[in-house]
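Asks: model the structure of this input:
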Amino acid sequence: MSGLLALLDDVSAIAKATAASVDDVASMAAKAGSKTAGIIIDDAAVTPKYVEGLDASRELSIIWKITRASFFNKLVILLPSLLLLNVYAPWSVTYLLMLGGSYLCFEGAEKVFHALFPHGDKHVEKDMDIGDPLHLEEKRVQGAIKTDFILSAEIMTISFAAIPAASFWLETATLAVVGIAVTIAVYGSVALIVKMDDVGLWMAKNGRSSASQSFGRWLVLAMPKLMKALSIIGTAAMLWVGGSIIIHGLEVTHIWAWPYEAIKALALQLASGMESGTGFIKWLITATLDGVFGLIYGLILITIGTRIVAPIMSRIRLA
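Replies: The predicted model follows:
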């Protein structure tokens, strides 16, 4: 009898430890995933463009192909790569993070520049030419998978950097949960966004009441505005996250600590005079200044890319 009680006690202890581990994974995954909000929003805003001009009946199939590739990118390629780097070259994670932050700043600044100074893009115009639908679909899927790999690398690296030091298996489980949850959130949202206008059109035509028909028409009219809002929010978030990564990386690597210290001191000084909401004010000031830094840094990268890197690459191709 005492042996049975001891066994039950051991089982209870294991169950409690397992529950605590699951709770730890969920908590760490939530905190780590929140750091990638900007990229997630931008990913959800960008992906629907890959099904523009294609047969509506193929939209969900295309999104599913991209989703499967996204799972593969995150769980099969990026997750083990990050874990190996953390074991054998932990110093490289910060620099990879800064490289990804540079990409975010570049992309965000490019969108701002394009909005302020609209200009045509022959590659985009060529891509929008329907031509052979099957060939275009394959080309779009390949382009979306490449873009997803870059964004997935950012998401996984930022999430990994945000995970507190823990056991190998806890870090692995947390990163896997983040990868799965983010992929479902992004492409589930994309599927809803892509089909929402079809749902609205069906409701406008087949609604049983005038209210449902009006709601359907509202959905059809609202979707372009929603996409524009998502694009603006995503761009702002990319600049904020990217700028924050670069500023923090410069401080951690002791390359240039002044931006981090100056922004922190200014946010603290401006928020100290507030009677309430000091935490939010500090965050808002810090996020705004991080975003401004990210925009300036991104514009510098655009200048370097167009004035220096592009001409050099052109000469190499011609040689």
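
Asks: C-alpha only now, for contacts and for neighbours.
Replies: Noted.

Asks: following the biggest helix by length in the chain, which helix or strand shows up next?
Replies: Longest helix in the chain by number of residues (criterion: DSSP state H): helix 210-252. Once the chain leaves helix 210-252, the next helix or strand it forms, by DSSP states H and E, is helix 258-272.

Asks: now for that following helix, which elements pack on it?
Replies: When contacts are defined as 3 or more CA pairs under 8 Å, 6 or more residues apart in numbering; DSSP states H and E, helix 258-272 packs onto helix 210-252, helix 278-304.

Asks: quick one: closest of the ones you listed to Ile263.
Replies: When the helices and strands packed on helix 258-272 are compared by CA to CA, helix 278-304 sits nearest Ile263, at 6.3 Å.

Asks: name the element Asp42 belongs to?
Replies: In this structure, Asp42 sits in helix 37-46 according to DSSP H and E.

Asks: angle of that helix against helix 210-252?
Replies: Relative orientation of helix 37-46 and helix 210-252, computed by axes from the mean of the first three to the mean of the last three CA atoms, to 10 degrees: 140 degrees.

Asks: which other residues reach helix 37-46?
Replies: Helix 37-46 has contacts (CA atoms under 8 Å, 6 or more residues apart in numbering) with 148, 151, 154-155, 182, 186-187, 189-190, 227, 230-231, 233-238, 240-241.

Asks: for the strand or helix carrying Gln142, the distance to its chain's centre please.
Replies: Assigned by DSSP H and E, Gln142 belongs to helix 133-162. Distance, stretch centre to chain centre, for helix 133-162: 10 Å (CA atoms, centre = their mean, to the nearest Å).

Asks: packing partners for the helix or strand just after it?
Replies: The C-terminal neighbour of helix 133-162 among helices and strands, as given by DSSP H and E, is helix 168-206. The contact analysis (3+ CA pairs under 8 Å, 6+ apart) places helix 168-206 against helix 2-34, helix 37-46, helix 59-72, helix 79-88, helix 133-162, helix 210-252.

Asks: here's the other one to compare against:
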Amino acid sequence: MGGLMGLLDDIAALAKLAAASIDDVGAAAGKATAKAAGVVVDDTAVTPQYLQSVAAKRELPIVKKIAIGSIRNKLLFILPAALILSQWLPAALPIILMIGGTYLAFEGAEKIWHKVSGHHDAEVPATEVSPEAEKMLIGGAIRTDLILSAEIMVIALAEVADEGFWSRLTILVVVAFVITIIVYGIVAAIVKMDDVGLRLAQRQSPAAQGVGRGLVAAMPRVLTVISVVGTVAMLWVGGHILLVNLGADGTGWIPAPYEWVHHLEEEILHGAGVFGGFLAWCFNTLCSAVVGLVVGAVVVAVMHLLPFGKKDDPRTHAHVERVPAAETPTGEDH
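Replies: Now for the predicted structure:
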């Protein structure tokens, strides 16, 4: 009997230890997720751009495919690479991040280039894209997500660097799922908001009809704002990655410009009173966006203006290569 009671005591102690460990993992995952919130906002702003002019019935399936691709990015590529490099080759992380930051800056600058050069797509009614074009669209979104997800996971990894290997692994898996659910849940809500408005506008209640018509009228403007924010976010995050990692440990062959930016931030904080934090953030963001724009513009020039450069953005074809209206099945379009 005494042995049984001792066994039960041991089980209870183990259960308490497991519960404490779960609490610790949850707290650490929450802290790491909060630290990466800035990039989460950028990811949420960037993704809806890929769904403009897509037929309403294809929006949620495309969001689902991009979300699955995002989880795959985080768990199969970013997480193993980040853990391995942080454990055995930490000097390579800044270089890899800078390559990703350069790609993001290129994506943002290319969007601006398409606008100012007159090569951007004309507005077309939402309709059914071909399967090939849809694959290109999803692939482009997942490639952009790879860079943003890498930034999120590396920020989260830095927050739990003092944890043991298995704790870090568990926490980062939790962060990967939480971040993906938040980002693509919000994206799904944004792209379906006009459909909600249409349903409300068809109800009998005058109040519901007013709200519905307001949502339908507002969503094109909201998506336009999101498109602008998404482009700025690409430049901002790409430039910030470059600023922070240029001259970091392992890339000491060039001075670290972020030290200069951070020094000026501190001066703003001390001299601007209660608005110091906000002004310092604006200054940091502006510097990051300018760096992203300059680097992105250089890459765009190489990719578009030189004879061997890339001539077309594959997402352009994803928006204009469409099944003729007569061949599309009857469906709910915007």
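
Asks: quick TM-score on the pair, please.
Replies: Remark: TM-score between the superposed chains equals 0.81 [TM-score structural alignment, normalised by the length of the first structure]; 301 aligned residues with a CA RMSD of 2.9 Å.

Asks: picking up where we left off before, and the helices and strands packed on helix 258-272 of the first structure as JSON lines, adding distance to Leu97 of the first structure and mean neighbour count?
Replies: Conversion of those to JSON lines gives the following (distance: least, CA to CA, whole Å; neighbours: other CA atoms under 10 Å):
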{"stretch": "helix 210-252", "distance to Leu97 of the first structure": "7", "mean neighbour count": "20"}
{"stretch": "helix 278-304", "distance to Leu97 of the first structure": "14", "mean neighbour count": "19"}
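
Asks: want to throw these into CSV with distance to Ser12 of the first structure?
Replies: Formatted as CSV, those follow (distance: least, CA to CA, whole Å):
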stretch, distance to Ser12 of the first structure
helix 210-252, 43
helix 278-304, 41
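
Asks: and Val25 of the first structure, which of the ones you listed is closest to it?
Replies: From those, taking CA to CA, the stretch that ends up closest is helix 210-252, at 23.3 Å.

Asks: the closest one: how far from the chain's middle?
Replies: Once both centres are worked out by CA atoms, centre = their mean, helix 210-252 of the first structure turns out to sit 12 Å from its chain's centre.

Asks: with stretch 281-295 of the second structure instead?
Replies: The answer for stretch 281-295 of the second structure is 18 Å, by CA atoms, centre = their mean.

Asks: check the mean deviation of stretch 95-110 of the first structure from the second structure.
Replies: Its matched residues in the second structure lie on average 1.1 Å from stretch 95-110 of the first structure after superposition (mean CA distance after the TM-score superposition for the first structure).

Asks: list the buried residues of that stretch.
Replies: 96-110 (16 or more other CA atoms under 10 Å).

Asks: again with stretch 144-164 of the first structure
Replies: Within stretch 144-164 of the first structure, the residues that qualify as buried are 144-149, 151-163, counting by 16+ other CA under 10 Å.

Asks: do the same with stretch 249-262 of the first structure
Replies: So for stretch 249-262 of the first structure, counting by 16+ other CA under 10 Å, buried means Gly249, Leu250, Glu251, Pro259, Tyr260.

Asks: likewise stretch 12-29 of the second structure?
Replies: Buried-residue list, stretch 12-29 of the second structure, by 16+ other CA under 10 Å: Val25, Gly26, Ala28, Ala29.

Asks: the residue mapped onto the last one from the first structure: what's it in contact with?
Replies: What it means is Ala29 of the second structure. Residue correspondence to the first structure (TM-score structural alignment): Ala29 of the second structure is matched to Val25. Counting by CA under 8 Å, 6+ apart, Val25 of the first structure touches Leu170, Ala173, Thr174, Val177.

Asks: would you confirm that the last one contacts Met28?
Replies: So that's Val177 of the first structure. No - proximity of Val177 of the first structure to Met28 does not meet the contact threshold set by CA atoms under 8 Å, at 9.6 Å.

Asks: looking at those two, which is more packed in?
Replies: When neighbours are counted by other CA atoms under 10 Å, Met28 comes out ahead of the other of Val177 of the first structure and Met28, with 24 against 19.

Asks: I'd assumed Ile163 was in contact with that one.
Replies: Yes - contact status for Met28 of the first structure versus Ile163: in contact at 6.2 Å, counting by CA under 8 Å.

Asks: okay, and the common contacts of the two?
Replies: Common neighbours of Met28 of the first structure and Ile163 (CA under 8 Å, 6+ apart) are Thr174.

Asks: which of the contacts of Val25 of the first structure are also in contact in the second structure?
Replies: Of those, the contacts whose aligned counterparts also meet in the second structure (both residues aligned by TM-score structural alignment, their matches' CA atoms under 8 Å) are Thr174, Val177.

Asks: could you export the contacts of Val25 of the first structure as TSV, including distance to Thr288 of the first structure?
Replies: Converted to TSV, the contacts of Val25 of the first structure look like this (distance: CA to CA, whole Å):
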residue	distance to Thr288 of the first structure
Leu170	34
Ala173	33
Thr174	30
Val177	30
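
Asks: looking at the contacts of Val25 of the first structure, which is nearest Asp290 of the first structure?
Replies: Nearest to Asp290 of the first structure among the contacts of Val25 of the first structure, counting by CA to CA, is Thr174 at 27.3 Å.

Asks: ok, the counterpart of the closest one in the second structure to Met153 of the second structure distance?
Replies: Aligned against the second structure by TM-score structural alignment, Thr174 of the first structure finds its counterpart in Ile171. Counting by CA to CA, to the nearest Å, the separation of Ile171 of the second structure from Met153 of the second structure is 10 Å.

Asks: residues in contact with Ala36 of the second structure?
Replies: So Ala36 of the second structure contacts Ile152, Met153, Ile155, Ala156 (CA under 8 Å, 6+ apart).
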